[in-house]
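Engineer: Build me a structure from this.
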Amino acid sequence: MNQRALRRAAGLHSRAREAVYGYDFARARAQLEQALAVLADAPAPDHVDLIPMRVRVLVTAAYADTEIGRVDLGLGRLDIADRLVDDIADPGQRTELAGLSLEQRGFLLIRVGRSEEGLQILEQAAEVLERSLADGIGEASVLAILYLNRSLAHIMNGQPDAATAELNRCVELSERYDLDPTISYKAKHNLGYVAYMSGDMPTALRRYEDNARLCRRSALSLLPVVLLDQARAMLAAGLAEEAARTLDEALPLFRKQRGGQDAAEAEIARAAAALLDGDTELARRRARIAERSFAKRGNARWAAIAALTGIRARTKTALRTGRVRQTLVEEAIKLAESLRALMLEDEMALALLLAIRLELRRGDVGAAEVLLDMVPRASSMTPIDHKMLLRLCRAEIAVARGRTRSALAEASAGLGELGRVRDRMGGMELVCGTALHGQELGELAVRLVLDRPRPDPRQLFGWLERTRAQVYRYEPLPAIDDPIVAEKAAELRTLRRAVQTFRLDGRPSSRLEKQTAALEREVLRLGWSSSTWGRPRPVARLDEVTDTLGDRALVSLATSRGALVAVVVTRSRVRMVRLDSSATADEQAARLHADLDALAPDTLPAPVIEVVKGSAARSAGELDAQIVRPLLSLVGDRELIIVPTGALYAVPWGSLPSLRARPLVVAPSATAWLAASTTAAATGRAVLARGPMLTGDVVEQDKLRSVYPRATMLEGEGATVAEVLNALDGAELAHFAAHGEHEPTNALFSRLELADGPLFAYEVARLRQPPRQVVLAACELALNYVRPGDEALGYAGALLAGGVQTVVAATSRVGDAAAAGAMVEYHERLASGVAPARALAESIAQDPFRRPFICLGAG
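Structural biologist: Predicted structure coming up:
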C-alpha cells in the first residue's frame, strides 16, 4: 500500500517541479501540500521507503514558500528535511538528499539577500553533489541548478568572471545530460546579466532579446524574468520609455505567477524608469510598493534598495523645487549606514551622493565634504549613472568652494568616461540614450562658462561640442547582414501595409496596430545589439572648424538657465551673444510650425492663405528679431551653418526675413558638419524614386528626367524597398517623391511609403555606401525627436548619422504642388553646378512659407 502512496506523491512532486520551473508557485504549493498529505495518509507513514520522497517534496516546497514570501516557512521545511535525511538507510541516497537540502538552503538565503551565507552553503552542497554524481548517484539537474544558483551569488557580489564560469558549467552539464531546457535558458539569460553588470550593453541586450524570443515560443512562464532584466539594461542605456513599456508587460505576468520577489524587483525597476522620465511621484509610489513587499518577505537587502529608490525620487523633487528638509538628508545618511551594513557598497555610495547634493543645496558645504570623504572609490562594476553622479558632486563642491577649474576638470573627466561607455554601444538609440547620464554634468560646465564675468566663447564652443549630438560623431561601420533583422523588417512592412489597407477600408485595425508596435520594438532591439554604432571620431576642435569654414559663418545655439545664447564662429574670430528667453523662441517656433502645417494643402482658398501667411510672417519676424538680427553685425552676408537647439530644430530658417535667399545649412553639431564637409564625395548615378498615392504633378517627372537623363528611375510597382535600397547604395544623389511620416516617439521608425510598404529610417542608416545627397521632396522628414544632450533623431538625422553628407527635407507639411515647383527649380540649379545650400535658398525664396525645406549636413 505504501507503494501506491509513493507513486501518487512522486507524480504530484513531478508536476509541482514543472510548475516551479514555470514560476507558477501557487499551483506548485497546492500540489506539494497534496503530496505531503498523501505521504502522511499512507498505511505506514513513517516507513523508511517514504522518507526520501518526503525530503524531496519538502525541499521543493521550501523554494515555493520562499518565492511567495513565506521565508520562515520555507527554511522550517528544510529543517524538517534535514532531520529526516538522518533516517535514510542507503548511504548514497542519504548523501544525495543531504546535498539537495543544502543546495536549496543556500539558494533561499541568496534569494532573501543573505548571499555570503548562502554561497558558503552552496559550496558545501557542490562538494556533496559532485561526488554523488561521479559515483552515479543522484540527478544531474540538481547539480546544474546549484551552478545556476551559485552564479547568482557571484553576480550579487560583483564577481562576473566567477559567475560566468558557473553559468558555463550549468549549460555544459544541461546539454551533456539532456536536462530540461529551461535550466539552460536560465543560465544563458544570466550570461546576459553578467554582460550587463560588466557594462557590455549590446551583448546583454542581444542575449536578453534572444532569450525573450525563445521564451515567447516555448517557455512563456520564464518571459517576465527575461523582460525584467532586459528593462534593467535599457535603463542603464538611458532608454526610460522602452524600459517602462517592457516592465508594464512583465508586471502583470509576475502577479499572475505570484512571483513576489521578482515582482517587487520589477516595481523598483519601474520606479527607476519613472525617475529617468521625470515622474518623481510615480517613482515614489512604485518604490513604496516594492519596499513593503520586500519587508513582508524579510528581505532586508532589497527593502533597503527600494527605500533608496524612494529617497532618490524625493531628492530629485527637492533639488528641483529648492525645498530641502534636514530630515531628508538625515534619512539618506541613515539609509547609507544600513546599506553599508548589508554590504551594498554601490547603493551605499549612491545614498551618500544624494545626501551630498542635498547638503550643498542647503548651503552646508562642510557637511557635503565630510560625506564625500565617506564615499568609496568607484569600481569597474559601478553603474555609469552612479559614476556620473559622483563626478557631479565633486564638481558642485568645487563650485561651492570657488574652484571653477577643478569643477570643469571633473566635468571633462566624467564626460570622457561616459564617451568611452557610449563608444561600446550598438544602435543609434543606445548611443543617444547614454547622453542622459551626463546631462547634468554637461549643463553645469556650460553654466560655469556663462557665469564668468567675461565668458570665453572659445571655451563655450568646446563645451557645447562635447555635450551635444554625440550620435553624429561616429563614422558609420559597414552594414552587417542579419537575416533575422531582414526577416522581421519584411514582416513589419507587411503589417504596416495591412494596417493601412484596413484603415482605408474602414475596418478596425487595433489588433494589427498592436502587433505592429510589438514588432517595431523587436526590430529596434535587434538593431541595438547587432554591432557598435560606428567608429568614434574626436570632437571637432575650434581651429579645425575655422580652417574649414572659409567665407562662411557657424552659429551654434544653446540654452542655459532658460536663456538662449549663440556662439558665432568665423574664420577670423569667435563671439558670444545672449539672445533672451529660450521659452519665447520655442513658442514662436511652435507657432510658425503650426502655421506652415496649415498652409500645406494645395487647395486652400486664397483668403485663407493670406490670413495664415500673415500669422506665419509675424512668428517668423519675432524669431528673426530675437535670434538673427542680433547676429547680423557678426555674420554679415556670409553663408551660414546653424546648429540649433531643442525646438529650434523645427524652424525653416529660410522663412525668416533676414535669411531669405541666404545659403545656409543646418547641422546637429559642428563636429557633424565638419565630418560631412570633409568626407570624400561619392560619384555616381542619380536615383529618382516615386512612391504611391501622390498627385500627378508632385515629381514633375518629365522635367526631372530631362535634368538627369541617365538617372535610375523607380516608380510604380518597381519602387519597392529592396530595389530602392539597392539603387541608393553607392549613388551620388537620391530624390524621393514619396509621402512619409515622422514618428516622434521612435525616430528610427519614421518612414517613406514605397510600392510594397514603408522604407524605415533605420534601414537607410546602415547602407554600405550611402548617397552623397538625399532629397525628401514630399513630407516633413526634417523633423526630429530631440533627446537629452540635444540628440536630434528623425529620418533626416538617421541619414546624416548613417553617412549621407547632405539631406534636403521639409520641417513642416508641404503641399504636392509646392514641393514639385521647389524641387524642379532646386534640381535645375543643382545640375548647373550650384551648391546645394545656395540652390535650395534660391528655390524656396519665392514662397518660403509654402516651401519649408532646409538643407542639412554639409550643404
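Engineer: only C-alpha atoms for contact and neighbour calcs from this point on.
Structural biologist: Noted.
Engineer: Tell me, how many residues neighbour the nearest residue to Asp624 once chain neighbours are set aside?
Structural biologist: Distances taken as CA to CA, 6 or more residues apart in numbering place Leu656 nearest to Asp624, at 5.6 Å, with adjacent residues excluded. The number of residues packed near Leu656 is 24, by other CA atoms under 10 Å.
Engineer: One more: Gly462?
Structural biologist: Residues near Gly462, counting by other CA under 10 Å, number 16.
Engineer: same question, Met374
Structural biologist: Neighbour count of Met374, defined by other CA under 10 Å: 12.
Engineer: now Leu632
Structural biologist: Leu632, neighbours per other CA under 10 Å, totals 13.
Engineer: Please report the distance of it from Glu622.
Structural biologist: In this view, Leu632 and Glu622 are 15 Å apart by CA to CA, to the nearest Å.
Engineer: before we move on, what about Arg150?
Structural biologist: 66 Å.
Engineer: Would you do the same for the sequence below? I want to compare the two.
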Amino acid sequence: GWIQLQLGELSAAEVELRQAVALLDYDGGIHLAVVLGMLADLEIRRGNDEQALAVLDQIGTIHEGVNPASMDHAIALIQRATLLERMGRDPEPAWQRAMGIVGQLPADSALRGEPLVERAHADLRAGRAEAALAGFEAGIASLQQHSPDSLALARGLQGEALARLQLGQLEAAQGAIQKALAIQERDVPQSATLAESLHASARIASARGKLDIARAQSCQASEILDRASLRVGGDSLAQARFRSLYATIYRDCVQAQADAQQPELAFDALERFRARGFRAALEASRFQSRPTLEAIALSHDLEEQATIRANDAALPVELRSEARRQAARISAERAALLARLSEELPAAVANDLASYRSQLPPGEALLSFAAGDRHLLAFLLTHDDLHMASVDIESTALRLEVDGLRQLLIARGAESEWQARAGQFHERLLGPFAAELEALHTLRIAPDGPLHHLPFAALWDAKRQRDLLATHQLIMADGIATATAQDTTPNRRLLAIGISQAPELPAAAATAEPGLRRGLSALPAVKAEIEALAARTGTRRLLDEEATEATVRAALSAADDVHFAVHAVLDPAHDMESALLLHPGTGMPRDDGLLTLREIIAELRIPPGLVVLSACETAQGRNLDGEGPLSFARAFGIAGATTTVASLWPVNDRATAQLMTRFYQFRDQGQAPAAALRQAMLLQAGAASLPESAASDPLRGVGALAPRTRPDSQHHPYYWASFQIWQAR
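Structural biologist: Prediction:
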C-alpha cells in the first residue's frame, strides 16, 4: 500500500491499506496508527480534507494513549498541521508539539530529516524563504547521510530549489531541482509528485529566461496530472478535489501558451483543465460498468513496474532491455484504451478546437476565463474564430473587486455606485471583444476563480447605458463540452416542492443538529409560488408537511423538472453537510428534512431535465480551485439535471416568488429555460416598486447580511441578478 501510494496509484493503495487496517483492527495500537497514517496521507493527496482530519483524530487518540512522545506521533502531528494550514485553520499548536518531539532526538538521528523538510515547506508557504532554506539544508544533510537518493531527499531538494528561487539564487535552484527530478523520474514516473517538481523546474526556467523550456515543462506536468487523476479512486468527487490541488500547475501551462502567443494551444490547455473533475463525476454517475478505467489503471501499474525493472542496475542487461520493450508496448496499447475511454467518459479526454467550434451555432460564443496569479486571461470562441485577451489584474485584487460589487448589490446600493463598479467589469472582461459581441446573441460563460461569484447579468455597458442581460442571453457553463440542446417541450411533469413554514426540528433529532435550522423564519410567499405552479398541467405539489425528505426522494423519478422553494443553508465547517431544508418527517436518516450535498451527489438520480433552486446562495459553496464552487447547482448537475437555476446571494422571498412565476409563464409559452429566465429577469428589472412591506420580507436561507431597511424597486439588480442558469453538460 505504501509503495502504491508513492507511485500515485491512490485507488490501488487504498485497497491494500484498508486490508491492512482490517488485519490490524484487533491491535488498536501503534501498528494500526502507522497504517492509518498512510490512509490519512492518501486522503490528503486526494484533497479529501475532512476525511483525512477524521483519520488523524483517530490516530491522535491512539498515540495519546500509548506513547504521546513517539516519533510516530510527531509524524501524525505534522500531517495534521499541514492539513489544518490547507483548510485555513491554525496549524501552529500541532507544529509546536511535533517539533518539540523532534527536538528531543539526538542531533545525528536518522529520524530528523523528514520532519525538518516538512517544517521548511511550511515556512516556504508562509513566505519565510530564508528560514525555509536553512530548514531544507539541515533536513537534506540528514537525509543524504541516512537516506541517499530517496524520495524524501527529493522532496527536500525540491523545496530547496523553490526557496532559492524566491531568494534569487537561480543557478543553485536549478541544480537542486535537477537532482530531485532524477530521483523522481526513476522511482515515481507519472506521479503527481513528479508533476510538482516539473512545475518547480518550469518556474526556475522562466526566471532564468528559458521560456520555451518553462512552457514545455509546465504543460508536461499538467499532462502527467491528467493521467494521475484517473488513478485517484475514492468517491465521485475525488477527481475534482485532486485536480483542485494542482490548479496552479494547469493555469501556468495556459499562461505560458498565451505568453508565447499561442491562443489555440492556450485554449486547449484551459479546456483540458477546467472543471474536468466535476464533469468526470457527472459522467461517472451514469457509467455503471468501469472495465476501461480499470484496464487503464492496470496498464499504468504494469508500465511503471516494467520501468522500475528497466532501471534496476542489479538486473542483467537482457532483462532490463526486455523490461524497456515491455514498457513501450504497454504504453502503445494504452492509447487504444484512452480512445475507448473518450467515447465512454468524454470528460476524461480533451477535445480539439475544431470539435469545440462545431458545437457553437452562429450567434453563440463561449466566453472562457483563466484567473492566474498575475493576469486574467479571457477567450472568446465562436463558430469561426478564437480571440484571446489578457487583463492585468492579480487574483487577490480580482477577488476583492468581485466582493465589492456583490456587497453593493446585496446592500441595494445607489445606482451610480453599483453601475460604476459593474461598468469597470464590463470594460475589462468584455471590452476586448466589443466588436465581436455585436454579432452575438448568446454567451456561454465559463468562469474561473472569483468570477464564479460575479453576477454577469448586471455588468453595465456605460456607453450604451444598459446591462449585459439586455443584449445577450447568458448561460453559465464549465466549458464548450457542456453545450447541450435545451428542452422546449411545454407541459413537462413538474415536481414543485416548497416549505413556507418556519423550519422544524425532527423529534428524533431535537438535540442532534439544531444549528442549520436555528434562526430561520417562515417564507410566506413560497405558498403562493407553489400554488401557482400547482395550477400548471402535469405539476405535482409537495408543500410544507407533504414535503418530507422521504416523499421528495420517492417522487423525483417521476418528474421531468423539479422546483425547490425552500431555505438553503451552507455549513462552512462541513461543506458536504450543507442542505436544502425540507419537512423533517420521521427524523430518521434519509428522512430528517436535511437534503445534504452529500446525499444529492451520492444517492439521488435525477432524470435529465431542469432543476430550479428558488433559494439562497444555491450557486455558492466551498471553492475547489479550477473546478468552481461545490454548490447545490453542481450537486444536482452531478445527480442528473441537465440545466439548473441557482442564486448567488440571499434572495428576497416575495420578489423571488414573482420572478419564478414569470419564469414558468415563459416556459409554458415554449421557451427554453435560458430564454425564459432572461425574459423573466428583464421583466423584473422593469417592474414597478414592491410594496412597503417587501423590504422586511424574509430571505431564503441564512442570508444574514442582506439589508431590509427600506422599500425598493425591483429594477435594482439585487432582486434579479442573483439568479443564473447552469448547464451541467
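Engineer: what do we get in structure 2 for the residue nearest to Asp624 of structure 1?
Structural biologist: Superposed on structure 2 with TM-score structural alignment, Leu656 of structure 1 falls opposite Leu459.
Engineer: If I follow the layout properly, the residue nearest to Asp624 of structure 1 ends up in contact with Ala616?
Structural biologist: No - the pair Leu656 of structure 1 / Ala616 is not scored as a contact, 9.8 Å apart, by CA atoms under 8 Å.
Engineer: Which of the three states applies to Leu781 of structure 1?
Structural biologist: Following DSSP: H, G, I helix; E, B strand; the rest coil, the label given to Leu781 of structure 1 is coil.
Engineer: ok now do the residue mapped onto it from structure 2, which residues does it touch?
Structural biologist: Matched to structure 2 by TM-score structural alignment, Leu781 of structure 1 sits across from Thr618. Listed by CA atoms under 8 Å, 6 or more residues apart in numbering, the contact partners of Thr618 of structure 2 are Ala568, Ser631, Phe632, Ala633, Ala646, Ser647, Leu648.
Engineer: you'd agree Phe849 of structure 1 is in a strand?
Structural biologist: No - going by three-state DSSP, the assignment for Phe849 of structure 1 is coil, not a strand.
Engineer: How many residues are close by it?
Structural biologist: Phe849 of structure 1 has 27 neighbours, counted by other CA under 10 Å.
Engineer: Which position in structure 2 pairs with it?
Structural biologist: Using TM-score structural alignment, the partner of Phe849 of structure 1 in structure 2 is Tyr718.
Engineer: now its match, nearest residue through space, not along the chain?
Structural biologist: Nearest one to Tyr718 of structure 2, counting by CA to CA, 6+ apart, is Leu409 at 5.2 Å.
Engineer: for Leu360 of structure 2, helix, strand, or coil?
Structural biologist: coil.
Engineer: Need the counterpart of Arg466 of structure 1 in structure 2.
Structural biologist: Applying TM-score structural alignment, one finds that Arg466 of structure 1 aligns to Arg272 in structure 2.
Engineer: Apologies, that question was intended for Val446 of structure 1.
Structural biologist: With TM-score structural alignment as the criterion, Val446 of structure 1 lines up with Val254 in structure 2.
Engineer: burial count for that match?
Structural biologist: 29.
Engineer: residues contacting it?
Structural biologist: Leu265, Ala266, Phe267, Ala269, Leu270, Ala370.
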